[in-house]
Each structure stands twice: as structure tokens, then as C-alpha cells.
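K.L.:
Pasting the sequence and the predicted coordinates here, then a few questions.
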Amino acid sequence: MRINAVCNYRVIDAPLWLAQHRRPDEYLYHEFQFAIRAVIGGKSMDHLLSDKQKIDEELSAVMREKRLQGIELNNAGMKDLILPSEIRTILTKVVEAEKSAQANNIRRREETAAT
């Protein structure tokens, strides 16, 4: 799967931030990648698809725990979760099966009510 994510931050002490890292943007990018892996790695596919708000909160918390000096983290979160075509096909079949089962239950109830 591929995840598009965003991390909003503000530099509050530029000399400190720049003195600590040769390439501060790359450093932040790598730390953000590690945070995403830490949050996403233990989650099931259903959880990732259903509770985006909680994942965003966890990702923001993990980034704040890093206490990166010289910057202030505002928030972090997932923008998009892009699934491989095989998984999308499987999920489509699952949804179709669930909807078909729901339709069958409704038909049965209507037939029972009619008799």
C-alpha cells in the first residue's frame, strides 16, 4: 500500500534547527516516515480504512513525542491510503457480498410480512 501523509510544522528557532541537522528537511522527512511506520504497522486494513481520525491523532502524538528541537509540530495525518489493485478487487468483492446478503435479508422480511 502507499500512504500520502502531511506534517505541518513551524520553525521556531532557525539557528538551532539548522545547526542540529545538515539537511533538516530530509531529517524531518525520515522521522515522519518512521512515525508513519510505527503507527500504521500494527493496524489491520479494516482499522486503517475505518478510523482515519484516530490514526491522525496517533501520528501527531508520535511526532510530538520526538521533541524535535527548533520546530513546533502543529499536526500530522494521512491524506490518502492507496491500495494495490488486487486488494481493491478483493475489497470490492467483499462489499458486493455484504450488500447482496443485506438485500436477501430484506427480501426475506418482505416475503414473510406478505405471507
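P.N.:
Alright, I've got the coordinates. Numbers count the residues shown, from 1 in each chain.

K.L.:
Please count neighbours and contacts with C-alpha atoms only from this point.
P.N.:
Fine.

K.L.:
Quick check: next helix or strand after the strand or helix carrying residue 60?
P.N.:
In the assignment (DSSP states H and E), residue 60 maps to helix 52-65. The element immediately downstream of helix 52-65 (helix or strand, assigned by DSSP H and E) is strand 71-82.

K.L.:
if we can go back for a sec, which residues belonging to the helix holding residue 60 are considered buried?
P.N.:
Neighbour-count burial for helix 52-65 flags 52, 55, 56, 58, 59, 60, 61, 62, 63 (criterion: 16 or more other CA atoms under 10 Å).

K.L.:
Relative to residue 104, which of the residues you listed is nearest.
P.N.:
Taking CA to CA as the measure, residue 104 lies nearest residue 52 of the buried residues of helix 52-65, at 31.1 Å.

K.L.:
sorry, back to before: relative to strand 71-82, how tilted is the helix holding residue 60?
P.N.:
150 degrees (axes from the mean of the first three to the mean of the last three CA atoms, to 10 degrees).

K.L.:
so what does helix 52-65 touch, helix or strand wise?
P.N.:
Packed against helix 52-65 by the contact rule (3 or more CA pairs under 8 Å, 6 or more residues apart in numbering; DSSP states H and E) you find helix 24-40, strand 71-82.

K.L.:
Quick one: distance of that helix to the chain centre.
P.N.:
Going by CA atoms, centre = their mean, to the nearest Å, the spacing between the C-alpha centre of helix 52-65 and its chain's C-alpha centre is 9 Å.

K.L.:
Need the contact partners of that helix.
P.N.:
31-32, 35-36, 39-40, 48, 73-78 (CA atoms under 8 Å, 6 or more residues apart in numbering).

K.L.:
In addition, the following structure is provided for comparison:
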Amino acid sequence: MPFELLIPITVFIIIILVASLRVLREYERGIIFLLGRFWKVKGPGLILVIPIVQQMVKVDLRTRVLDVPQQDVISRDNVSVKVNAVIYYRVIDPEKSVIQVEDYSSATSQLAQTTLRSVLGQHELDEMLAEREKLNADIQRILDEQTAAWGIKVSNVELKHIDLDESMVRAIAKQAEAERGRRAKVIDAEGELQAAQRFMEAAEILSTQPQAIQLRFLTTLQGMSAERNSLLVLPLPIDLISGLMKKGEEKG
């Protein structure tokens, strides 16, 4: 082969080789198609992609954060609320994420919106406010099952805000106030019941032990004498009078 032809061929080969080289980072994979058909998954590192014959689609394997737009949800007890959420997901099967779905990011976002409305619509407002962890787990499980065919793994779902109308906020506040009042009345009633039971027990003891009545009388006198009163009018126990009268008759 003449030297004049060797130089252009060598330059052409070098250009082809340089154009064929690709560098994929640790978190990237390359889906290689050979004449339009899936061939293999390559990466990370330095790979070779033959121009024209082969095409490569790059896929990022890092966890992505999807902010689900605010959704209008009607709860099972017919309360309208606005809910938004955040979803964490990542690609675990690069081949499926390219071949099975056109745009896995957009598809996951749309599926998350419909799933959010569907799941929350099956619960009452009180459950939405009090059982967020359970709702998060339910939404995450459903999304994970449905996106598995796309090579997607939904690792976590978090409800961010549940916004209510002003009228509903006032109604909830009024309900909470009524609940606190009810609990206070129940506590007062339980206290009265316990006090009444103690009084009954004390009355039974005093009725069987006359000395206990006199001891209680003296204790009450001691407490009253400690107060700053100018005059005390006290009843005198009949038993004490009877005892004094008997002693006087004996002396007489």
C-alpha cells in the first residue's frame, strides 16, 4: 500500500477510535444497542461504542428526589384537602428503565400523583392527620410494585403538607376544644367517685370505732386552733358530758 494512502487511513482509524471511546462514572451505566437491538449493559469506566453500528443510552443509578405537585384530595368523609409529597426512587435495572418505558422519570411522577389521590381518598381526615407513617408505607408499597416493571425501586415516600380550608381548621379546633372539655369533666367525675368511695370507707370505720370519732374530733380542734380566730364555738360530745356526770354522781 502506498505511503500516501496509509496516512489518511491511519488518521481515519484514529478518529473512529477516539469517537468510539466513552467514559462512564461509577453511578452511570450505558445501554448499548447494536443495529437497533439491545446488546448489553456496559460501565462504569472506559468503554468502546462503534459509531453508526452501535448506539448508547446513558442511565443514572443515583437516588432521585421527586417532588409530587399539590393534589386535591377528597377524603372518605367528604373533606377536601390539598396534599403534596416527596418520593425517593432510583434505577435498579438500567435495561428495563430504557426499554420498558419511554421516560421513567415522567411516568413515575404521573403514577405517584394518581396513587396519592387514590390511597388518601380511601381514608378519613383524622386518619390522614394521625397516621402519616401508615399512609406513607401504603403509597410506597403500591408505587414500588407498579414501577418494578420499569426497573425502578421506590425507597421512600413522605407526605409533606396536608392543607385544610379555614372553615375546616376552625371546625377541628372547636372539636378539639369540646374533646378537652369532655375529658376534664370525666376526670372531675372520676375524682368525685374516688372521693365518695373514700368517704364511705371512712364512715364505715368511724361507725364501728367510737374512739376514732373522738380522735377525729380532737384532730379537728387542733387544726382550728392553729388558725387566727378570735372566738371558737365548739360542740361538746355527749359521751364526754355523760362521763363527767357519772363521775360527779360517784363523788356525791
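P.N.:
Thanks, I have the structure now. Note that the structure is a prediction, hence the values are computed from the model and not measured.

K.L.:
Make CSV from the helices and strands packed on helix 52-65 of the first structure and add mean neighbour count and distance to residue 18 of the first structure to it.
P.N.:
Compiled in CSV, these are given as follows (neighbours: other CA atoms under 10 Å; distance: least, CA to CA, whole Å):
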stretch, mean neighbour count, distance to residue 18 of the first structure
helix 24-40, 15, 6
strand 71-82, 16, 10
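
K.L.:
biggest helix in the second structure by residues?
P.N.:
helix 166-208 (DSSP state H).

K.L.:
So what does residue 61 of the first structure match up with in the second structure?
P.N.:
When the second structure is aligned by TM-score structural alignment, residue 61 of the first structure is paired with residue 141.

K.L.:
Where in the first structure does whichever strand or helix holds residue 17 of the second structure fall?
P.N.:
Per DSSP H and E, residue 17 of the second structure falls inside helix 3-20. Mapped onto the first structure using TM-score structural alignment, helix 3-20 of the second structure spans no residues at all.

K.L.:
That helix packs against which elements?
P.N.:
So helix 3-20 of the second structure, by 3+ CA pairs under 8 Å, 6+ apart, packs with no helix or strand.

K.L.:
gap between it and the chain center?
P.N.:
63 Å.

K.L.:
which residues in the first structure does stretch 109-128 of the second structure align to?
P.N.:
By TM-score structural alignment, stretch 109-128 of the second structure lines up with residues 29-48 in the first structure.

K.L.:
who's in contact with the matching stretch?
P.N.:
For stretch 29-48 of the first structure, contacts defined as CA under 8 Å, 6+ apart pick out 7, 55, 58, 59, 62, 63.

K.L.:
With distance to residue 99 of the first structure added, can I get the residues you listed in TSV?
P.N.:
As requested, the contacts of stretch 29-48 of the first structure are arranged in TSV below (distance: CA to CA, whole Å):
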residue	distance to residue 99 of the first structure
7	37
55	27
58	32
59	33
62	37
63	39
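
K.L.:
Name the nearest of these relative to residue 110 of the first structure.
P.N.:
Nearest to residue 110 of the first structure among these, with distances taken as CA to CA, is residue 55, at 40.7 Å.

K.L.:
circling back: can you tell me which of the buried residues of helix 52-65 of the first structure is nearest residue 25 of the first structure?
P.N.:
Set against residue 25 of the first structure, the nearest of those by CA to CA is residue 63 (14.5 Å).

K.L.:
Now do the closest one against residue 114 of the first structure, distance only.
P.N.:
59 Å (CA to CA, to the nearest Å).

K.L.:
if I look at residue 91 of the first structure, how far off is residue 50 of the first structure?
P.N.:
Between residue 91 of the first structure and residue 50 of the first structure the distance is 13 Å, computed by CA to CA.

K.L.:
Between those two, which has more neighbouring residues?
P.N.:
Between residue 91 of the first structure and residue 50, counting by other CA atoms under 10 Å, residue 91 is the more crowded of the two (14 against 10).

K.L.:
What lines up with that one in the second structure?
P.N.:
Match for residue 91 of the first structure (TM-score structural alignment): residue 172.

K.L.:
what's the matching residue for residue 86 of the second structure over in the first structure?
P.N.:
Counting by TM-score structural alignment, residue 86 of the second structure corresponds to residue 6 in the first structure.

K.L.:
Just name whatever secondary elements whichever strand or helix holds that match is in contact with.
P.N.:
Element membership of residue 6 of the first structure, judged by DSSP H and E, is strand 2-11. In terms of contacts (3+ CA pairs under 8 Å, 6+ apart), strand 2-11 of the first structure is packed against strand 71-82.

K.L.:
Could you pull up the contacting residues of the residue nearest in space to the middle of the first structure?
P.N.:
Centroid-nearest residue in the first structure: residue 78, 4.2 Å away (criterion: CA atoms, centre = their mean). Residue 78 of the first structure sits next to 3, 4, 5, 6, 52, 55, 56 when contact means CA under 8 Å, 6+ apart.
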